[in-house]
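Asker: can't give you the sequence, but here's the structure:
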């Protein structure tokens, strides 16, 4: 778990939570009960992290995983869920970009104020 956490940047407690909530399918354990993370598991962790970092709610991630576990017949529903999230992320990026522009404009005005004071 420590190695998976270091690789992915996801805390061990978050990994345990994701597993407990059935968001990380296919986690195997060795004979001593220690989690063994495969390349597939690591990819799932990166994917879940991407969804969380872009503010997808846990309930939607769980829904995606549930659909995934149901098989290929849910591909369209999974695609729709991800497309809606993509739209939400793009909208947020646009608004964040606008906010950043306002902040930069304000910072630039401080430079002008200082220049006028000299």
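Answerer: The structure has been received and is ready for your questions. Fair warning: this is a prediction, and the values are worked out from it, not measured in the lab.
Asker: going forward, measure contacts and count neighbours with C-alpha atoms only.
Answerer: Fine.
Asker: from what I can see residue 74 touches residue 67, true?
Answerer: Yes - at 5.8 Å, residue 74 and residue 67 qualify as touching, with contact defined as C-alpha atoms under 8 Å.
Asker: Pick out whichever of those two has more residues nearby.
Answerer: When residue 74 and residue 67 are compared for neighbours, residue 67 comes out ahead with 17 against 14, by other C-alpha atoms under 10 Å.
Asker: this is the other structure I want to compare:
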């Protein structure tokens, strides 16, 4: 893959062109996206991999400020791995708590489903 237009990158990532521009403008990407001679953005495989990571972090509820901080640390290069690790470990704890809570909600829903299935089944 050489590079993709913003429309192609949007299709590949499942994001809108607006979101891709926002990610770049708000400092969530590792660098400014390359531009063609026409001035149009051209996304590389590395750009798409990073966008996927940003999307995962956002999808799991990481605040924009933390994503921005993580991107800044990665951009800064070697020497701050302990900070990156701490940021990701803290976020992992939040995600684990959310998963536990959702699991509890799912068990409650399953309980109610079982009650209704018993009521509407022919044997009930």
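Answerer: Noted; the coordinates are in hand. Computed from a predicted model, the values in this text were never measured in an experiment.
Asker: mind checking the longest helix of the first structure?
Answerer: Secondary structure assigned by DSSP state H gives helix 75-117 as the longest helix of the first structure.
Asker: Quick check: that one compared with the second structure, mean distance?
Answerer: Here the mean offset of helix 75-117 of the first structure against the second structure after fitting is 1.4 Å, by mean C-alpha distance after the TM-score superposition for the first structure.
Asker: That helix - contacts with which helices or strands?
Answerer: Judged by 3 or more C-alpha pairs under 8 Å, 6 or more residues apart in numbering; DSSP states H and E, helix 75-117 of the first structure is in contact with helix 58-70.
Asker: so where is the helix it packs on in the second structure?
Answerer: Helix 58-70 of the first structure corresponds to residues 64-76 in the second structure, going by TM-score structural alignment.
Asker: Equivalent analysis for stretch 31-41 of the first structure, please.
Answerer: Counting by TM-score structural alignment, stretch 31-41 of the first structure falls onto residues 37-47 of the second structure.
Asker: Tell me which residues of the matching stretch come out buried.
Answerer: 41-44, 47 (16 or more other C-alpha atoms under 10 Å).
Asker: Restricted to strands, list those.
Answerer: If you go by DSSP state E, the buried residues of stretch 37-47 of the second structure have 41-42 in strands.
Asker: Which single one of the buried residues of stretch 37-47 of the second structure is nearest to residue 12 of the second structure?
Answerer: residue 43 (10.6 Å; C-alpha to C-alpha).
Asker: shouldn't the closest one be in contact with residue 6?
Answerer: Yes - counting by C-alpha under 8 Å, residue 43 of the second structure touches residue 6, with 7.0 Å between them.
Asker: about what we covered before: how far out from the middle of the chain is the match of helix 58-70 of the first structure?
Answerer: Relative to its chain's centre, stretch 64-76 of the second structure lies at 13 Å (C-alpha atoms, centre = their mean, to the nearest Å).
Asker: what do you get for stretch 109-124 of the second structure?
Answerer: The chain centroid and the centroid of stretch 109-124 of the second structure are separated by 37 Å, computed with C-alpha atoms, centre = their mean.
Asker: Tell me who's in contact with the residue mapped onto residue 17 of the second structure from the first structure.
Answerer: When the first structure is aligned by TM-score structural alignment, residue 17 of the second structure is paired with residue 12. Each residue near residue 12 of the first structure by C-alpha atoms under 8 Å, 6 or more residues apart in numbering is listed here: 1-2, 5.
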